[in-house]
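J.: this is a predicted model, with the sequence first.
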Amino acid sequence: MRFRATVENVQTFHRVVSSLEKMSKRCMIKLNETTMRIICLPGDSGVQLWSSIRIEHIFTDYRIQSNNNNEITFEISSEPLLAALKSALSSPEVVLKLTKKNDHATWSFEIAISSTSGSRMNIVHDVRVAVQRPADVARMKEPLCPEPDVHVVLPPLKALRTVLERKAKLSDVVAIRCNKRGCLKLAIETEVVGVETTWDGCTHPNMDDNEHGSQSQKPADMQDDQDPEAFASVLLPVKALIRFMNCHVVSTTTIADAVKDSDNDRVITVNCQPSTSASASFLPTTMSVSSSTTWTAPFPPYDPTDTASFSYETVLKRWPVIITNLIDRIYRTNHDLLSSEPASAAKAADSSADAEDGEDDDEDDDEDEVLSEEEIKAKVEEGKGIIATASKLKYEMARDRPLEPIPDDGQSLAKEYNAALDALVADGRNTWFTAPWLFAECYLYRLFRSWFAQTKYWSTFDPFWDQKVDSFRSSGTAVHKLADTMHDLELELDVLAKDEEKTAVLFAEMLQVCLWGNATDLSLLTNLTHDEIQALQLRTSDPARDTFILRDDTARAWDAIKSVKDGRVDIVLDNSGFELFTDLVFADFLIRFTGGRVRKVVFHPKNMPWFVSDVTPRDFAWTLDILASEAAQPGSFFSGTSDAATSAHLGALVARWKSYVDSGAFELCTHSFWIGHLPYFYMPNELKGYIGEAALVVFKGDLNYRKLTGDVRWPVTTPFEEAIGPLKGAFPILSLRTNKADVVVGISEEDAKRAEAEDARWRVSGRYAVVSFAGTS
């Protein structure tokens, strides 16, 4: 790939980067033949920025070349980029090149300067970048937002910021309200004070032709039926909004787009349109949803105060093992760092992160970071600090000490967790053996994340990576068997297009594969051997498996799909490895083998390492890459071998999946709600509205089931539709769950007694399962 340009408008480029540097420390720059896009993904502020600048407004003598349609995308740190541009402000000529120095990709600024004697010389300012693979870039999606009800031109952002900074001293949350009459209000309301600032006469622009407005258009018959006096309202974190206000250094016109949902506040985007560029910022709304927060389950949550419960066993035995494994992983990484030469040690330490990114060793891989000897020592010391913190937690957990607040680590939901913890303190349930199980378990993994997020060298480290890789490595037999099955289905493709009954039968089979893939949960299988895990995975071939399904709504799920044309199915993912493979198989079946009923599958992973084995976006990308590598070189990853035909079947299957990713038929969508502690009763409206567009939403695994039902002590005969509370009727829900926690609903007393007689641990052993469906009517 090649890039070279003259920076003609250094002043504007500097102002743009100056504004985004205050919002995010790192950003993506996406260059093509006509446009430069600067993208700030949600980080510590939660604000997303998607800006677009025409090349001719910044560059001249512009040349770009790559194998990806002359498009280059890289991640860059905004602080050194701003420093380079600042040093170039008074230069008569600045040439910018993409180069490779010391095995690292750099954006190299050649800056011409004049000496006091009048002679001219060039200085070079290099900014390291991380070139992104096309497949990873394709997964970056600008947020999908509903059509706004109100557009309003904001007052000068500098003035707005002054007002907000005063309000920030009173509350963490601000309400923005506006209507079509041009009335804008900023309000805070607490238990002791309420303050509202109003601007009248703001312009309500026509956004129909604005390419940087919302991403959909209202039908003509919906344009004028709204009350101009009605206010659309959203709740926003004050700090996130203040960070956005930093763009006043570049913006000339700023338009806020607000949506009024029938339930409550929904979403806001803010569009900035200076003369040379346009951008859309997506500000995070708060997660309070009034229609749901007033609903309370009629039974208490499970907690470890019941010493006969699985939650007690979890705190007593399972969590200490998980913490010990985490300590061991850090210790081994430190050992590798210190036992080799600096360059090779650094590469060894970074190998898990590279694998997590799904990186290949091709010529475009510029992300391997070689640490100096001093940096290695600093990283080792940080690792020792994490080990000490983890050891302290393990000690305190065994002695039922109080849960400590999540530190302000710049990651998602720290305040929400701490607010819930404050409520538990007031209730006297804030220790490890008294806190509600669902809260404490989610809190634990969010606490793990804070340990790494606060470091310099471990901030992107996945402490569970080795476990996920090792577990998947032992799954070769099951993977190859399913690859052969999918190949055989190709022979039935024409028949399936005409035979709905046969398609329904195969839908049930594929759903079974997807269900029992959930048997691999590393946070639970802490002591099983590879052979035992493989036996669980191969349960899909057991004809007697149906006797272990205590509730089976497969037919109702098919009814939700069979009448759909070109529909969308969402899958809220659970475990990586073999279970993710079965999810991909199921998604492939839906798109390719159901006669055009499904055209798109949206996968919802976690945005941080979670519950040991839950899928992250990096896990997803790595899985596709390692499967492709295994197909090309049998035995390179999976233990054991496969014949040439099976490897070819796997290769064809993965190639199809990658084509789905490239075309958008497979899509990833992350949301911080999935790594929160709240039951799904309290799903925020913007997320509920988005997944509600799907013909079917599949919730995989035990944790999703616990959150759907609130993890409370429902009687087993409670209807599933009742146990999901306010989600009843919101959208078609299918829960695929092998039982690994105490809560179970929707089954008969007779089936519960039978399971109890067969296995005293039937609620938690993973031997039994439920397939639960709730429709919209």
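T.: Happy to help now that I have it.
J.: CA only for contacts and neighbour counts going forward, please
T.: OK.
J.: Three-state assignment for the residue located most distally from the centre of the chain, please.
T.: Counting by C-alpha atoms, centre = their mean, the extreme residue of the chain relative to its mean C-alpha position is residue 117, 56.1 Å from that point. Secondary structure assignment for residue 117 (DSSP: H, G, I helix; E, B strand; the rest coil): coil.
J.: quick check: it vs residue 92, distance?
T.: Distance of residue 117 to residue 92, computed by C-alpha to C-alpha, to the nearest Å: 16 Å.
J.: what are the ranges of the helices in the stretch 601-750 of the chain?
T.: Counting by DSSP state H, counting those that start in this stretch, the stretch 601-750 of the chain has helices at residues 617-632, 644-663, 685-691, 701-709, 720-723, 749-758.
J.: what's the most buried one of the ones you listed?
T.: Ranked by mean neighbour count, the helices of the stretch 601-750 of the chain are led by helix 701-709 with a mean of 24 (mean count of other C-alpha atoms under 10 Å).
J.: so what's residue 21 closest to, chain neighbours aside?
T.: Closest residue in space to residue 21, ignoring its immediate chain neighbours: residue 78 at 5.3 Å, by C-alpha to C-alpha, 6 or more residues apart in numbering.
J.: what of residue 701?
T.: residue 737 (4.6 Å).
J.: in addition, the following structure is provided for comparison:
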Amino acid sequence: MRFKTSIRNIQTFSKLTASLSSLGKVAWVRLDDDAVRFTIIPETGTQVWASLSIESIFEDYTIQSAAPNNTINLELPLPPLHRALKSAINATSASIRLTKKDGAPVLSLTIITNTISSGNSANGFLNGANADPFGDNAFREEALDANMRDRETVVTQDIPIRVLTAVSVEGIHEPRVREPDAHIILPSLIQLKAISDRFTKLALATATGTKSGGSSAATPKLELAANMHGSLKLSIATDSLNISSVWTGLTNPELDPKQIEDGDIENLPSAKLKAAGPDAWSTVRIDGRDWGKVLSVGRLGGRVIACFADEHALILYVYLSNYDDGADESVLTYYISSFSI
């Protein structure tokens, strides 16, 4: 099998791996002719299913395997990949290829940088530092130092991986969640994260029986609710704290009848919640720290739609902008289970 590609946007790829690695240290990566998929399924916490168009992060993309659609499945440690990409932020170019080192499979990240080097370009100034041979109005023309030139530096970093068989991953599938009761476009994730983190820290600081530093306290549970009239509510309550923040004027996106079985939108839970008025909410309770990690995807920008299955789950769809108009849209899907009361 073969896989080789240039990285089209190193900064975007680095931000993506930073966001994903905060939720899990190992990802299942599926590469094929059509897309690049990252999946994180931790023992506890949020699951991530990211489907990225090839054009969103790669170019000169080459893949070949004996599997249908030239599929290659990898188990990839995210922290070393992110560290390698961070070192490539200012690179002239970067590429990745699947290869072997000492008989073991690795993803080899090659970074090329160009720097201007000079041998003795400062000597003329230093030698004349104690004298002024030019006089007040005389200027001496000098040639550019012949030793000054662009120097290309090539650095290669190897990331150990596992190549997975098709049989070992065929049973992996996205969680099945019932039809949502509410769907709403979230406000700025950076703003939402700042408030969510503030609520979590306040709850930890005021929790009864918390030891110094708060390390022994259970992680606070945030309550997130949405209605079908453009409102989102974030709140938290403890024995000594009860605070909330409300956003209004948000958008509840219209559903496409073609994507609904029988096209019967009027009988969907979201339609019934909308008919119940602005005081009807769909609510989930989520781990404050885990939620803060999820919201780190805000560094990538993009539109985010939150779907609420009341007292059951929260699903986030993060849509990333693509370079090419008409290209397949990239979407990161987050599945977050709700805690019971």
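T.: Yep, it's here. On a predicted model such as this, the values are computed, not experimentally measured, just so you know.
J.: from memory the residue nearest to residue 21 of structure 1 sits against residue 16, does it?
T.: No: applying C-alpha atoms under 8 Å as the test, residue 78 of structure 1 and residue 16 come out as separate, 10.6 Å apart.
J.: what does residue 131 of structure 1 correspond to in structure 2?
T.: When structure 2 is aligned by TM-score structural alignment, the residue opposite residue 131 of structure 1 is residue 163.
J.: residue 154 of structure 2 -> structure 1?
T.: Aligned counterpart of residue 154 of structure 2 in structure 1: residue 122 (TM-score structural alignment).
J.: give me the secondary structure label for its match.
T.: strand.
J.: where's it relative to residue 2 of structure 1, distance?
T.: Distance from residue 122 of structure 1 to residue 2 of structure 1, by C-alpha to C-alpha: 21 Å.
J.: and if you look at residue 247 of structure 1?
T.: According to C-alpha to C-alpha, residue 247 of structure 1 stands 31 Å off from residue 2 of structure 1.
J.: of these two, which one has the most company?
T.: Neighbour count, other C-alpha atoms under 10 Å: between residue 247 of structure 1 and residue 2, residue 247 has more, with 23 against 14.
J.: aligned partner of the more buried one in structure 2?
T.: Mapped onto structure 2 by TM-score structural alignment, residue 247 of structure 1 lines up with residue 297.
J.: now for whichever strand or helix holds residue 512 of structure 1, which elements pack on it?
T.: When elements are assigned from DSSP states H and E, residue 512 of structure 1 belongs to helix 500-516. The helices and strands touching helix 500-516 of structure 1, judged by 3 or more C-alpha pairs under 8 Å, 6 or more residues apart in numbering; DSSP states H and E, are helix 493-498, helix 554-562, helix 578-592, strand 733-738.
J.: please tell me which residues of structure 2 the longest one aligns onto.
T.: Looking back up the chat, that one is helix 578-592 of structure 1. Alignment of helix 578-592 of structure 1 against structure 2: no match, by TM-score structural alignment.
J.: list the contacts of the closest residue to residue 321 of structure 2 other than its chain neighbours.
T.: Once flanking residues are discounted, residue 321 of structure 2 sits nearest to residue 302: 6.3 Å by C-alpha to C-alpha, 6+ apart. Residue 302 of structure 2 sits next to 318-321 when contact means C-alpha atoms under 8 Å, 6 or more residues apart in numbering.
J.: picking that back up, mind checking which helix or strand the match of residue 131 of structure 1 is in?
T.: For residue 163 of structure 2, the element it lies in under DSSP H and E is strand 162-164.
J.: please compute how far that strand lies from its chain's middle.
T.: Distance, stretch centre to chain centre, for strand 162-164 of structure 2: 23 Å (C-alpha atoms, centre = their mean, to the nearest Å).
J.: follow-up on the earlier one: for the match of residue 247 of structure 1, which three-state class applies?
T.: Classification of residue 297 of structure 2 using three-state DSSP returns helix.
J.: do I have it right that the residue nearest to residue 701 of structure 1 meets residue 707?
T.: No: look at residue 737 of structure 1 against residue 707 with C-alpha under 8 Å: they stay out of range, at 12.0 Å.
J.: counterpart of residue 282 of structure 2 over in structure 1?
T.: Aligned counterpart of residue 282 of structure 2 in structure 1: residue 232 (TM-score structural alignment).
J.: without its sequence neighbours, what residue ends up closest to that match?
T.: Distances taken as C-alpha to C-alpha, 6+ apart put residue 260 closest to residue 232 of structure 1, at 4.4 Å, once the chain neighbours are dropped.
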